[in-house]
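Colleague: Can you look at this prediction? I've put the sequence above it.
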Amino acid sequence: MIRFIITRLLNGVVLLFAVATIAFFLLYWGAGDIARQILGASASQETVDLKAEQLGLNEPVFSRYGEWLSNAIHGDLGASWFTNQPVTEAITSRMGVTLSIVIGTVILTAIVATILGVSAARYGGWRDRTLQVVSILGLAIPGFLIAIFLVRIFAIELGWLNATGYIDFTDSFTGWLKSVTLPIIALSIGAMAAVAQQVRGAVKDAMRQDWVRTLRSRGISENRVVYKHVLRNASGPALAILALQFVGLLGGAVIVEKVFAIPGIGQISVTATTQGDLPIVMGIVVFTAALVVVINLSIDLLLGFVNPKVRLS
């Protein structure tokens, strides 16, 4: 297991390096006149040229990449071209907001999707047909439409939850819960549909196996067979799709945070991309890639814990 973890970590480092390298050249090779964009149209050409020199935009892209990589290895991802705020500080101050929403979404998705998927696979009939219809609708309807609908009903009409803004957990638990409930539900709908379908298929396949009939013949209760044995053996595909959903939710958070005016990583991503703040964009790429590596490794370890058959010696 130790060897497996070390191998995956090394693979993750290689992946992180490849993603950062490709992203850097894609961004900086076609950066355009960033200095003019920063200073505005009224700035003189001399001032623009001086700003470009200060930012190192006159240097060859390979030289800039070497300098950026050297600094990044030492934990320095540069500073914003527009605010001079360190990139690491700008991202970490907002990453907690986004992760609180994404992690809440994953937990809610895992619980509800497991219940729906197991119920559809176990009982079939109208439960199965209902899941199929709901899954199609959940995947077809855009997340921002669901978000707008939830705001209209639960925030504006009923006044139960906050329509916009974010309250930190440390300031008020109730306020935090009210500010993240609607974004979590809006993000969860599509993810639930995908995960529930995967759980349904995996549970149905497992329930057809001979060992399930053997367990039943021994007089073990159906609930114990399903929730202790079948669900554990069907956990592999469900955990895999849940990991993919986690990564996808980071992208979906961009739109949802915009709708709910939440100061998370999605909001700063949109702002930095629109302005052409390349250090911030690069920092987001690096942080996201590192997060994906950690999530994939965590899912592999969790799968080995849940299902002994896939454990590595």
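Modeller: Arrived safely, thanks for sending. Note that the structure is predicted; figures quoted are calculated from it, not measured. Numbering: from 1, shown residues only.
Colleague: only C-alpha atoms for contact and neighbour calcs from this point on.
Modeller: Fine.
Colleague: Quick check: closest non-adjacent residue to V118.
Modeller: R200 (5.7 Å; CA to CA, 6 or more residues apart in numbering).
Colleague: Sorry, slip of the keys, the one I care about is M95.
Modeller: I265 (5.5 Å).
Colleague: Surely that neighbour is in contact with A90?
Modeller: No: with contact defined as CA atoms under 8 Å, I265 does not count as touching A90 (9.1 Å).
Colleague: Between these two, which is the more surrounded one?
Modeller: I265 (25 against 19; other CA atoms under 10 Å).
Colleague: From the contact counts, what lies against the helix or strand harbouring S63?
Modeller: For S63, the host element (DSSP states H and E) is helix 61-73. Of the remaining helices and strands, those touching helix 61-73 by 3 or more CA pairs under 8 Å, 6 or more residues apart in numbering; DSSP states H and E are helix 2-29.
Colleague: Would you mind listing the buried residues in the helix it packs on?
Modeller: Under the neighbour-count criterion of 16 or more other CA atoms under 10 Å, helix 2-29 has R8, G12, L15, L16, F17, A20, A23, F24, Y28 buried.
Colleague: try this one next to it:
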Amino acid sequence: MLIFIARRIAAGVLLLVVISLLSYLLLSIPGTDVGRQLLGQGASQSAIDAKNASLGLDRPVIAQYTDWLSHAVRGDFGTSWFTSEDVTQAIANRLPVTVSLMLGVTLVTAVVSFLLGVWAGVRRGAVDRVVQVLGVVGYALPGFLVTLVLVLVFAVRLNWFPAIGYVPFTESPGDWLSTITLPVLALSVASVAGVSQQVRGAVVDVLRQDYVRTLRARGLPASRIVLRHVLRNASAPALSVLGMQFVGLLGGAVLVEQIFALPGIGGMTVTYTTRGDIPVIMALVMLTVVGVVLINLLVDILIGWLNPKARVA
């Protein structure tokens, strides 16, 4: 298992270096005059050139990247070109919001998807058809439409939850839960629809295996067969899809954070990308890649624990 984990970590580090290099090269493509954006259209060309030089933009791109990487590995992502705010601190202030959403959606998706998928795969018949229809509808509904309906019904008409804003967990756990409930539900609909179908298909495939028929012939209770054997073997593909859903949630978080006025990473990404603020963008890219690597590593470890044969892959 240790060799298995070490290989995954090495691959993750390599991915970080490759993605950071490609991202920096793409962001450095000529076309955006940062100095002119900072000083305004009325600034003289000499002042603009001096500003670009002070930011190091007059040097070759590879030299800029090497300098950035040498600081990044020490945890120093510099300061924003446009706000002069420390990049690490700016992200740290917004990260708890997005992490709350991601963890909430992952928890809801895992619990509801496995319940629906196992229920449909075991019961089959009408239950299976209903779950499949719900899955297709949930996956096909536009995310913005689901979000707006939740706001209109539960925030505006029923007044059960706040329509906008965010309260940190450290200030009030109850208010924190109320502010993330609707955003989490909005992001969970499509995730539950996709993962539940994967769980359902995996459960059906496992139930058709010969060893399951043998267990039934021995007289083992159906609940024990499902919980101890079927669910364990059906979890691996479902965990892979759940990991991919977690990564895909970052895109949906941008829309949800904008609608609910949440000060998270999604809105920050849009704002600083349109400005071309490379220090902030690079830090956000690295944060995203690290999140992807960690999630994939966790999923691989869980799959390797559930299925030892996967460790040799």
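Modeller: Great, that's in hand. Just so we're clear, the structure is a prediction, and the values are computed from it rather than from any experiment.
Colleague: sorry, back to before: now do the SS call for the residue nearest to V118 of structure 1.
Modeller: Secondary structure, DSSP: H, G, I helix; E, B strand; the rest coil: R200 of structure 1 is helix.
Colleague: and it, how many residues sit next to it?
Modeller: 26.
Colleague: Repeat that for A194 of structure 1.
Modeller: Using other CA under 10 Å: A194 of structure 1 sits among 20 other residues.
Colleague: list the contacts for it?
Modeller: Listed by CA atoms under 8 Å, 6 or more residues apart in numbering, the contact set of A194 of structure 1 reads S135, L139, I241.
Colleague: Relative to L26 of structure 1, how far out is the residue nearest to M95 of structure 1?
Modeller: Distance, I265 of structure 1 to L26 of structure 1, using CA to CA, to the nearest Å: 21 Å.
Colleague: Report the central residue of structure 1.
Modeller: L250 (2.8 Å; CA atoms, centre = their mean).
Colleague: Identify the residue of structure 2 aligned to that one.
Modeller: Residue correspondence, TM-score structural alignment: L250 of structure 1 in this structure matches L250 in structure 2.
Colleague: Name the nearest residue to its match, sequence neighbours excluded.
Modeller: G266 (7.1 Å).
Colleague: re the thing from before, against structure 2, what's the mean shift for the helix or strand harbouring the residue nearest to the centre of structure 1, could you check?
Modeller: If you go by DSSP H and E, L250 of structure 1 is part of helix 235-260. By mean CA distance after the TM-score superposition for structure 1, the fitted helix 235-260 of structure 1 averages 0.7 Å away from its aligned residues in structure 2.
Colleague: Tell me which helix or strand comes right after that helix.
Modeller: helix 265-275.
Colleague: Taking helix 235-260 as reference, get the angle to whichever helix or strand comes after that following helix.
Modeller: Next along the chain after helix 265-275 of structure 1, taking DSSP H and E as the criterion, comes helix 278-306. Interaxial angle, helix 278-306 of structure 1 versus helix 235-260 (axes from the mean of the first three to the mean of the last three CA atoms, to 10 degrees): 150 degrees.
Colleague: Just give me the mean distance for helix 278-306 of structure 1 relative to structure 2.
Modeller: Counting by mean CA distance after the TM-score superposition for structure 1, helix 278-306 of structure 1 comes out at 1.2 Å.
Colleague: what's whatever helix or strand S100 of structure 1 lives in packed up against?
Modeller: For S100 of structure 1, the host element (DSSP H and E) is helix 87-123. When contacts are defined as 3+ CA pairs under 8 Å, 6+ apart, helix 87-123 of structure 1 packs onto helix 125-140, helix 173-207, helix 235-260, helix 265-275, helix 278-306.
Colleague: Now tabulate these in TSV and tack on distance to S63 of structure 1.
Modeller: Listed next are these as TSV, based on distance: least, CA to CA, whole Å:
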stretch	distance to S63 of structure 1
helix 125-140	45
helix 173-207	41
helix 235-260	31
helix 265-275	23
helix 278-306	15
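Colleague: Quick one: closest of the ones you listed to F4 of structure 1.
Modeller: helix 278-306 (9.7 Å; CA to CA).
Colleague: just how off-centre is that closest one within its chain?
Modeller: 9 Å (CA atoms, centre = their mean, to the nearest Å).
Colleague: Which strands or helices does that helix pack on?
Modeller: So helix 278-306 of structure 1, by 3+ CA pairs under 8 Å, 6+ apart, packs with helix 2-29, helix 87-123, helix 235-260, helix 265-275.
Colleague: Any buried residues in it, and which?
Modeller: For helix 278-306 of structure 1, using 16+ other CA under 10 Å, the buried residues are 278-290, 292-293, 295-297, 299-301, 303-304, 306.
Colleague: Ignoring the adjacent residues along the chain, who's closest to the aligned residue in structure 2 for A193 of structure 1?
Modeller: If you follow A193 of structure 1 across to structure 2 using TM-score structural alignment, you land on A193. Closest residue to A193 of structure 2 apart from its sequence neighbours, by CA to CA, 6+ apart: G135 at 4.1 Å.
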